[in-house]
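Participant: Predicted coordinates and the sequence they were generated for:
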Amino acid sequence: MLDTLVLSRIQFAANISFHILFPTITIALAWFLFYFKLRYNLSNDPVWMRIYRFWVKIFALTFALGVVSGITMSFQFGTNWPGYMETVGNIAGPLLGYEVLTAFFLEATFLGIMLFGIHRVAPAIHTLATFIVALGTSLSAFWILALNSWMQTPAGFEMIDGVAHVTDWFDVIFNPSFPYRLSHMLLASFITASFLIAGISAYRIWRGDNKIAPKKALKTALTVAAIVTPLQAFVGDMHGLNTFEHQPQKVAAMEGVWDTEQGAPLLLFAIPDEQSRSNHYELPLPGVASLILTHDWNGEIKGLNEFKGAHPPVFPVFWGFRIMVGLGLLMILVAWFARLQLFKLGHLKPMTLKILTAMTFSGWLATLAGWYVTEIGRQPYLVSGVLTVEEAATDIAPANVGLSLTLYLVVYTALLIAYLHTVKIMAKRAVEIEEISQAELEGQNLNPREEKGNA
C-alpha cells in the first residue's frame, strides 16, 4: 500500500502538472494579444482585430483554468505539507503574497476591461489594459520562479531554531539559479504559445479556411518560434552550467553518471538501474558530456555515488531530460523548416500544415518533461540542503490523501478533456464561419446595438 508521503507527492505532482499547462500558455499569449492589438491600432487593418478576437477567447478560457488549478494547488501547503510553511513560511509566504498583490490583482482587474471593454472604453485604454494583463502574467511568473529557484538554490537567509529567517531579500529573490530559471520558463512559454497559435492556424488552413487571419497569425507564430527555439537552447545550456555548479547531483542523474569520471560520455540512450548503480544498453558519445558541462573533453563530472542517499531518482530525471531536449530540437527543426517554406513559397504545403497541427501542444510535453527534471531532480529535498520532503510531509491517514488524490485526478482529467475539446470546437467553427462585414471587423468604433444589428 502507498503511504501518506508517496500519496502526497503524487497528489502535488498531479496538481502542478495540470496547473503549469495553463500559465505556460497565458504568459506569452498575453504578449501575442498585445502585439495583435498594436498592429490593429497602427495599421487599422481589420484582420488584426479578427485575430485578436479569436485568440482572446482562448486566452480567457486558459486563464480561468490556470486560476482554478492554482488556487487548489496552494491549499496543499497546509493540508499535505505543513512542515514546509512551518520551516520556510517567512520566505515562501511573502513571495506568494507578492505574486497575488502585484500580479493576480493586475491580471484579474484589467482582464475584465480586456474581455468586455472593447466597445466601452477608448481604444488606447483597451490596448493599455491588454498590456497590463500581459505584464501581470509575467510578474506572476517572476514571483513564482523566485520562490521555486530559492527552493533549488537557497540564499539570503539564516536558520534560527529550525525556522528560516530572511537576512537579505535581494539575495532571496535573485538567488543563484533565478535568472536562468526565469529566462528558461519565459522562453518555454513563448515556444508553447507559438506552437499553439501555429498549430491551430495550420489546422484552420488545412481544413480549408482561406481567410487572411489564420495566415497572418501563422506567420507571426512561426517567426517567433524560429527566434525563441534556438535562443532557448542557448539559455538552457547556461541553465545547465548553473545547475552543474550548484546541484551536481541533479546533473549526474541527468547524465546517468554513477562514478566520478573525466571525459564523461553523453548517453544518447541508456536504462539506469539504481539497484546495480549502473546503466544498461548504453549508447555513448565519448567525452561529450564533459565538453558540454566543463568545456573540456577531459573535464570531471561528479558521479551519483558521491551523493548516496542524497541524490534524486535517476530514471525519471535521466529520461525527462532527454524528452525535453529531444522535443526542443524537433521544435527548432520544425519552426525553421516551416518558416523558410513560408518565406520561399508564400504558403505551407499540406504535409507541413499537418505536422504543425500535430505539434499544437508539443510545448506542453517539453515543459512537463523539463519541470519533472527540475522538481524530481531536487529530491530528496523540498528546499535544497534545508528541508527534506519527508520532514515537510503531513502525518494524516493515507486514506484521506488517497481520496482527495482520486477526486483531483477525476476532476482534472475531465477539465483537460473539456478544454481540449473546446479549443478544437473553436478552431472548427472559425473555419466554418462566414466572412464578417467590414463594419463589424472595425468593432471598436461600434456601439453594442449597432454590432448586434450587423451580426
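Facilitator: That came in fine, so what should we check first? Numbers count the residues shown, from 1 in each chain.

Participant: use CA for all of it now, contacts and neighbours both
Facilitator: Fine.

Participant: excluding its backbone neighbours, what's nearest Thr243?
Facilitator: Spatial nearest neighbour of Thr243, chain neighbours left out: Val251 (6.8 Å); criterion: Cα to Cα, 6 or more residues apart in numbering.

Participant: Quick check: which element contains the residue lying farthest from the centre of the chain?
Facilitator: Going by Cα atoms, centre = their mean, the residue of the chain most distant from its centre is Gly453, 41.6 Å out. Using DSSP states H and E, Gly453 falls within helix 448-454.

Participant: Now do the helices in the stretch 1-150 of the chain.
Facilitator: Secondary structure of the stretch 1-150 of the chain by DSSP state H, counting those that start in this stretch: the helices cover 4-43, 46-79, 82-98, 105-116, 123-152.

Participant: among those helices, which is nearest Thr223?
Facilitator: helix 4-43 (12.0 Å; Cα to Cα).

Participant: Can you list the buried residues in that closest one?
Facilitator: 4-5, 7-9, 11-41 (16 or more other Cα atoms under 10 Å).

Participant: can I assume Trp297 sits in a helix?
Facilitator: No: counting by DSSP: H, G, I helix; E, B strand; the rest coil, Trp297 falls outside a helix, being coil.

Participant: Give me the neighbour count for the closest residue to it other than its chain neighbours.
Facilitator: In space, and not counting its chain neighbours, Trp297 is closest to Leu291: 4.7 Å by Cα to Cα, 6+ apart. If you count neighbours by other Cα atoms under 10 Å, Leu291 ends up with 18.

Participant: how close does Leu291 sit to Glu300?
Facilitator: Between Leu291 and Glu300 the computed distance is 10 Å (Cα to Cα, to the nearest Å).

Participant: put this beside the first:
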Amino acid sequence: MDILANSVALSRMQFALTAIFHMLWPILTTGMAIYLVIVEGLWLKTRNSDYYHHARFWSKLYVLNFGIGVASGLPMEFQFGTNWAPFSEAVGDFFGSILGFEASMAFMLEAGFLGIMLFGWGRVPPAIHYLATIMVAFGANLSTFWILVANSWLQTPAGGTFVEGKFLVADYFQAIFNPFMLNSVLHMFFATLETSLFVIGGISAWYILQKRHVEFFSRSFKIVLAAAIAVAPLQIFIGHLSAEQVYHYQPTKLAAIESQWETLPAGQPADWTLLALPNEKAETNDWAIQIPQALGYILELKPNLSEPVQGLKDFPPENRPRLIGLIFYSFRIMSGIGFFLVGLMLVTAIQWGLGRLKPGVIARQTWTLRAWIFAAPLGYLAVETGWIVRCVGRQPWTVYGEIRTADAASHLPAGEILFSLIGFTLLYSALFIAALYFGSRIIRKGPNLSLPIPGVEVLPSLELPTQHQPDQRPLEAQQ
C-alpha cells in the first residue's frame, strides 16, 4: 500500500499507462501510411483496380488507429504540465519546443491532408490525391522523428548546459542530433514499418485461410512479404547499433539489461546470460543459463571485449535502475520477436520462390498463414517491451545523469493522482474495447470491391426505353 501514498510512483504509473496505451496506435498509422503510398502508387502506375481497392480498404483501419491515437496522445502530453511541472520548467526551452514542432509540423500536416486522402476520391485529380497520401505518410513519420529526438535527448543530453537546475541551449542542432538520435529514429521507424507489415500480412493470411478474396489478399500478402525481406533484417542490424550505444553511453542500463552484477574486464571473453532470476536484494542472480563468450559477439562482433562491462555493484544503489527482472526479460522478448519475424520472413520467402504463394495454392500453406496470424500482434509487444527497456532502464534519471525522476515530478496529493489514474484506466479500457469492436467489424465486412474506380466512366444502359423509363434521347435520334 506504500506505493498508493507515493505521488512520484503514481505519476510514473500514470505516465506509463498513457504511454503504453498511446503507443499502440501510431505504430500502425506510421507504418501503414507507407503501405498506402505503395498501393496507391501501384494503382496509378498499373491502373489495376485491386490496388485501388486495397488503398480504400486499409485506409479504414488507418483512420481508426489515427482517431484513437489522437484521443490517447493528448492526455499524455498534458502530464508534462500537471504531473511533471519541475521537469518541464527545467528543460522546456528545448524539450517543449521539440514537442511543439511535433504538433505544429507533423501532426497538423498529417491531419490537414487526411481529409483529402479519405474523402477526396473522385473529387480531386488522382495526382493531388496521391500527394495527399504522401503528405499523410510524411507527417506521420515526421511525428515519429520529433518524438524520438525528444526522447533520445533525455538519454544523451547534449547541446547545452544545466545552470542552477535549468537547461540552457548553446547549440540547438547539437541538441537535436544528440548521440542517440539517429539510431533511435531509425530503430523506431523500422519497428513501426515492420509491425505494420506483419499486421497487414496477418490479416491477409486470415482472409486467405477463410478462402475470402484469396487472389485479392494474396496480392497484399506478397507486397508486405517483399517489403519485409528488406525491413526485418535491417531492424535487427539497427537494433545491434542501438545496443552498442547503450554499451558506450549508459553502462547502468546495459548492466540491468544483462542482469550483470559483477564487472566484466576488457580484453577477456564474456559469457552472455540467456535466462536468469535476478535478486536485487542479494545483488546476484539466483540462477542463470549462460552461453560462453557470446556477450563479446553481441556487443562488438568479436569474442573479447575492448571495453569493460560495468556491473551493477559498481554503482551506488541510488544510481541503479530498479525492476532489473523487468528490464532483463523485456529486452529478451523484444529481441526474440525480432529474430522470430526474420525467420518467418525467410521461410515464407522460400515458399514464394518455390511457387507456393500463387492464388491457386497459397491457401494450402496453412501453417505458414497461421504463423503470420500469430505474428500480427508480436510487433506491438516488441515495441512496448523495447520502450520499457529504454525508459525504465534510464531510471533513476529523467534526463540521464542530470535530473532525477524524483526531482522531476510535481508535488501533488497522492489521492488526486490515484483518482486520475483510475479514470485513465477506465477510459482507455473503453477505447481499447471500442477499437477491437470496430476494427474486427471492418475486417469481418471485408473490402468493398464494387466501389467505382475514379476516372473510369460507367457505360450507359443499352436497354430500350419503356413506359416506365421515358426515352431521354434527343428528338432527332428518336425520329
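Facilitator: All right, it came through fine. This structure is a prediction, so every number in the text was calculated from the model and none was measured.

Participant: After superposition, what is the TM-score?
Facilitator: A TM-score of 0.94 describes the superposed chains when it is computed by TM-score structural alignment, normalised by the length of the first structure; 443 aligned residues with a Cα RMSD of 1.6 Å.

Participant: sorry, back to before: can you work out which residues contact both of Leu291 and Glu300 of the first structure?
Facilitator: Shared contacts of Leu291 of the first structure and Glu300 (Cα atoms under 8 Å, 6 or more residues apart in numbering): Gly263.

Participant: before we move on, back to that, residues contacting the residue nearest to Thr243 of the first structure?
Facilitator: Applying Cα under 8 Å, 6+ apart, we find Val251 of the first structure in contact with 240, 243-244.

Participant: Pick out whichever of the residues you listed sits closest to Trp364 of the first structure.
Facilitator: Closest to Trp364 of the first structure, out of all of these and judged by Cα to Cα, is Gly240, at 20.5 Å.

Participant: Please look at the closest one and Thr294 and confirm they touch.
Facilitator: No: Gly240 of the first structure is beyond contact range of Thr294, at 10.6 Å (criterion: Cα atoms under 8 Å).

Participant: one step back: out of the contacts of Val251 of the first structure, which comes closest to Gln379 of the first structure?
Facilitator: Closest to Gln379 of the first structure, out of all of those and judged by Cα to Cα, is Thr243, at 14.0 Å.

Participant: Pull out the buried residues from the contacts of Val251 of the first structure.
Facilitator: Buried, going by 16+ other Cα under 10 Å: 240, 243-244, out of the contacts of Val251 of the first structure.

Participant: Show me what the residue nearest to Thr243 of the first structure aligns to in the second structure.
Facilitator: Here Val251 of the first structure is matched to Leu254 in the second structure, going by TM-score structural alignment.

Participant: isn't there a helix covering that match?
Facilitator: Yes: per three-state DSSP, Leu254 of the second structure lies within a helix segment.

Participant: With Asn304 of the second structure as the reference, measure out to it.
Facilitator: Taken as Cα to Cα, the span from Leu254 of the second structure to Asn304 of the second structure is 17 Å.

Participant: Now which residue in the second structure aligns to Trp143 of the first structure?
Facilitator: Per TM-score structural alignment, Trp143 of the first structure is aligned with Trp146.

Participant: What is the burial count for the nearest residue to its match once chain neighbours are set aside?
Facilitator: Closest residue to Trp146 of the second structure apart from its sequence neighbours, by Cα to Cα, 6+ apart: Glu102 at 5.5 Å. By the criterion of other Cα under 10 Å, Glu102 of the second structure has 23 neighbours.

Participant: can you pull the contacts of Glu102 of the second structure?
Facilitator: Glu102 of the second structure touches 142-143, 146-147, counting by Cα under 8 Å, 6+ apart.

Participant: do the same with Gly70 of the first structure
Facilitator: So Gly70 of the first structure contacts His19 (Cα under 8 Å, 6+ apart).

Participant: what do you get for Ala369 of the first structure?
Facilitator: Counted by Cα under 8 Å, 6+ apart, Ala369 of the first structure has contacts 320-321, 323-324.

Participant: Filter the residues you listed by whether they're kept in the second structure.
Facilitator: Retained in the second structure: 320-321, 323-324, out of these (criterion both residues aligned by TM-score structural alignment, their matches' Cα atoms under 8 Å).

Participant: what do we get in the second structure for Thr352 of the first structure?
Facilitator: Match for Thr352 of the first structure (TM-score structural alignment): Thr368.

Participant: Its match sits in which helix or strand?
Facilitator: helix 366-375.

Participant: Then Leu197 of the second structure?
Facilitator: With DSSP H and E as criterion, Leu197 of the second structure is part of helix 181-209.

Participant: Please work out which residues of the first structure line up with that helix.
Facilitator: Under the criterion TM-score structural alignment, helix 181-209 of the second structure matches residues 178-206.
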